[in-house]
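1. coords please:
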Amino acid sequence: MKLIIAIVQDEDSTEVIEALTEQNYRVTKLATTGGFLKSGNTTLMVGIEEEKVQSVIDVVKEICKKRKETLVTPTILGGSEGGYMQQYPVQISVGGATIFVIDVDQFVKI
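-> Okay, the predicted model is just below:
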């Protein structure tokens, strides 16, 4: 038995959950917050037999594609007048997923 922990972006989570439940996988959803940009993430947990692990990973991989977003960052520039704030657009990569696969010693469903 394995436990898959997949950390995905909030905007991808609904589609991943729907795709997994359509294939009869049980999914537990936890709302989490990422460290970078304090963006909303969703942590999904799936308990699964070892031979089905790659199938779950493939579903997550298909939906959680990396993409580019533009973020406007304020920058304080110094000057003789005490400084002013300039905003610069910065392109960042978002999306994708982080997946952990963990061995489960015991699984009990009551």
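2. when you work out contacts or count neighbours from here on, use the C-alpha atoms and nothing else.
-> Noted.
3. need the contact list for Val60.
-> Ala6, Val16, Ala97 (C-alpha atoms under 8 Å, 6 or more residues apart in numbering).
4. cross those residues against strands and list the overlap.
-> Cross-referencing those against strands under DSSP state E gives Ala6, Ala97.
5. how is the nearest residue to Ala97 once chain neighbours are set aside assigned, secondary-structure-wise?
-> Closest residue in space to Ala97, ignoring its immediate chain neighbours: Val8 at 4.8 Å, by C-alpha to C-alpha, 6 or more residues apart in numbering. In three-state terms, and counting by DSSP: H, G, I helix; E, B strand; the rest coil, Val8 is strand.
6. distance check, Val8 against Thr32.
-> 10 Å (C-alpha to C-alpha, to the nearest Å).
7. ok, now which ones touch the closest residue to Thr28 other than its chain neighbours?
-> Residue nearest to Thr28 in three dimensions, not counting chain neighbours: Met45, with 5.1 Å by C-alpha to C-alpha, 6+ apart. Contacts for Met45 (C-alpha under 8 Å, 6+ apart) come out as Leu3, Ile4, Ile5, Ala6, Val27, Thr28, Lys29.
8. relative to Gln91, how far out is Val19?
-> Residue 19: Ala, not Val. Ala19 is 30 Å from Gln91, by C-alpha to C-alpha.
9. look at the two and report which has more neighbours.
-> With neighbours defined as other C-alpha atoms under 10 Å, Ala19 and Gln91 compare such that Ala19 has more, 16 against 11.
10. the residue nearest to Ala97 touches Thr43, doesn't it?
-> Yes: assessed by C-alpha atoms under 8 Å, Val8 is found in contact with Thr43 at 6.4 Å.
11. and for comparison, fold this next one:
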Amino acid sequence: MLLLLAIVQSEDAPGLAARLIEQKLRLTQINSSGGLFGTGNVALLLGIEEDEFDAVLDAIRATCKTRTKFVNPWPTPEPPHVYFAPVEVEVGGAVVFGVPVERFVHISGGSDAAAPAPQAGTPTAQQPEGRRDAMRLMVAVVRGEDADNVIGELLAAGHRLTRINTTGGFLRRGNATLLIGVEAQQVDEVIGLIQAACRPRSEAAPLEKGIPEYAANIFVLDAPYFVR
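-> All right, here's what the predicted structure looks like:
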């Protein structure tokens, strides 16, 4: 399994999300900004099987367009009477990162978590400075109404985390993506804490597109480099 991070232009995000949902893929949307021009873009998080990778790339290529934009040049110490015309640049397409997922868990509030799908990597023989094979990065996407409760449980248990306010790609509801760094032996504990903090819901799951709703989706990634 892979966790994909696809950074696309804001104009392309709705169409791409619709294409991916038609393929019965789950995704989470993060509103972000480009580092060079400072313009808004969108980062999409989605978990896929490796044999779905080419189909996802085809959807991205078919949706994400290249556009011509004009940007003002950087300020210069030239005299005030010197003027520079805006610079024409080509932007577009997408940037896609794929990270192997060591373990993936669906959580339904009030029920047992699904079985994990381990895909462990092979440890390296040498340990460079900052490398710890025992560290994992957990990416947990939880419902917005459960986020504060989940964070409270994790903090009370002594875990550190970062919260990113995100949006579900299908129902367009606010949710939260939590980044949690833990030691490998703490992964099951954190999954249990999230499971206990997510409340069961009585509303029907949105099955019209064949995509059931879960209280949380958790990706466990190998984090061989961890530095404070």
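12. TM-score them against each other, please.
-> These two chains, once laid on top of each other, score a TM-score of 0.85 by TM-score structural alignment, normalised by the length of structure 1; 106 aligned residues with a C-alpha RMSD of 1.8 Å.
13. on that earlier part again, Val8 and Thr43 of structure 1: which has the busier surroundings?
-> Each of Val8 of structure 1 and Thr43 has its neighbours counted (other C-alpha under 10 Å); Val8 has more, 25 against 21.
14. average gap between stretch 3-14 of structure 1 and structure 2?
-> Compared with structure 2 after fitting, stretch 3-14 of structure 1 deviates on average by 0.8 Å (mean C-alpha distance after the TM-score superposition for structure 1).
15. just how off-centre is that stretch within its chain?
-> With C-alpha atoms, centre = their mean, to the nearest Å as the basis, stretch 3-14 of structure 1 stands 5 Å off its chain's centre.
16. go through it and flag the buried ones.
-> Leu3, Ile4, Ile5, Ala6, Ile7, Val8, Gln9, Asp10, Asp12, Ser13 (16 or more other C-alpha atoms under 10 Å).
17. contacting residues for the fourth one?
-> Just to be clear, that refers to Ala6 of structure 1. Applying C-alpha under 8 Å, 6+ apart to Ala6 of structure 1 gives the contacts Thr43, Leu44, Met45, Val60, Ala97, Thr98, Ile99, Phe100.
18. now do the first one
-> Leu3 of structure 1 makes contact with Met45, Val46, Gly47, Ile48, Phe100, Val101, Ile102, Asp103, Val104 under the criterion C-alpha under 8 Å, 6+ apart.
19. and the gap between the first one and Gln91 of structure 1?
-> So that's Met45 of structure 1. Relative to Gln91 of structure 1, and taking C-alpha to C-alpha, Met45 of structure 1 is found at 31 Å.
20. next one: the second one
-> Taking C-alpha to C-alpha as the measure, Val46 of structure 1 and Gln91 of structure 1 are separated by 33 Å.
21. distance of the nearest residue to Ser13 of structure 1 once chain neighbours are set aside from Asp10 of structure 1?
-> Distance criterion C-alpha to C-alpha, 6+ apart; nearest residue to Ser13 of structure 1, sequence neighbours excluded, is Thr42 at 6.3 Å. Computed as C-alpha to C-alpha, the Thr42 of structure 1 to Asp10 of structure 1 distance reads 5 Å.
22. just Arg26 of structure 1 next, same as before
-> Arg26 of structure 1 is 18 Å from Asp10 of structure 1, by C-alpha to C-alpha.
23. for the host helix or strand of Thr70 of structure 1, give me every contacting residue.
-> Taking DSSP states H and E as the criterion, Thr70 of structure 1 maps to strand 66-77. Strand 66-77 of structure 1 is contacted from outside by 83-96, using C-alpha under 8 Å, 6+ apart.
24. ok, the residues you listed vs Cys64 of structure 1, which is closest?
-> For the contacts of strand 66-77 of structure 1, the residue nearest Cys64 of structure 1 by C-alpha to C-alpha is Gly96; the value is 4.6 Å.
25. count the neighbours of that closest one for me.
-> Neighbour count for Gly96 of structure 1, taken as other C-alpha under 10 Å: 18.
26. do the same with the one 3 residues further on
-> By the other C-alpha under 10 Å criterion, the neighbourhood of Ile99 of structure 1 contains 17 residues.
27. with Ala216 of structure 2 as the reference, measure out to the equivalent of it over in structure 2.
-> By TM-score structural alignment, Ile99 of structure 1 lines up with Val96 in structure 2. For Val96 of structure 2, the distance to Ala216 of structure 2 equals 24 Å [C-alpha to C-alpha].
28. repeat that for Ala147 of structure 2.
-> 10 Å.
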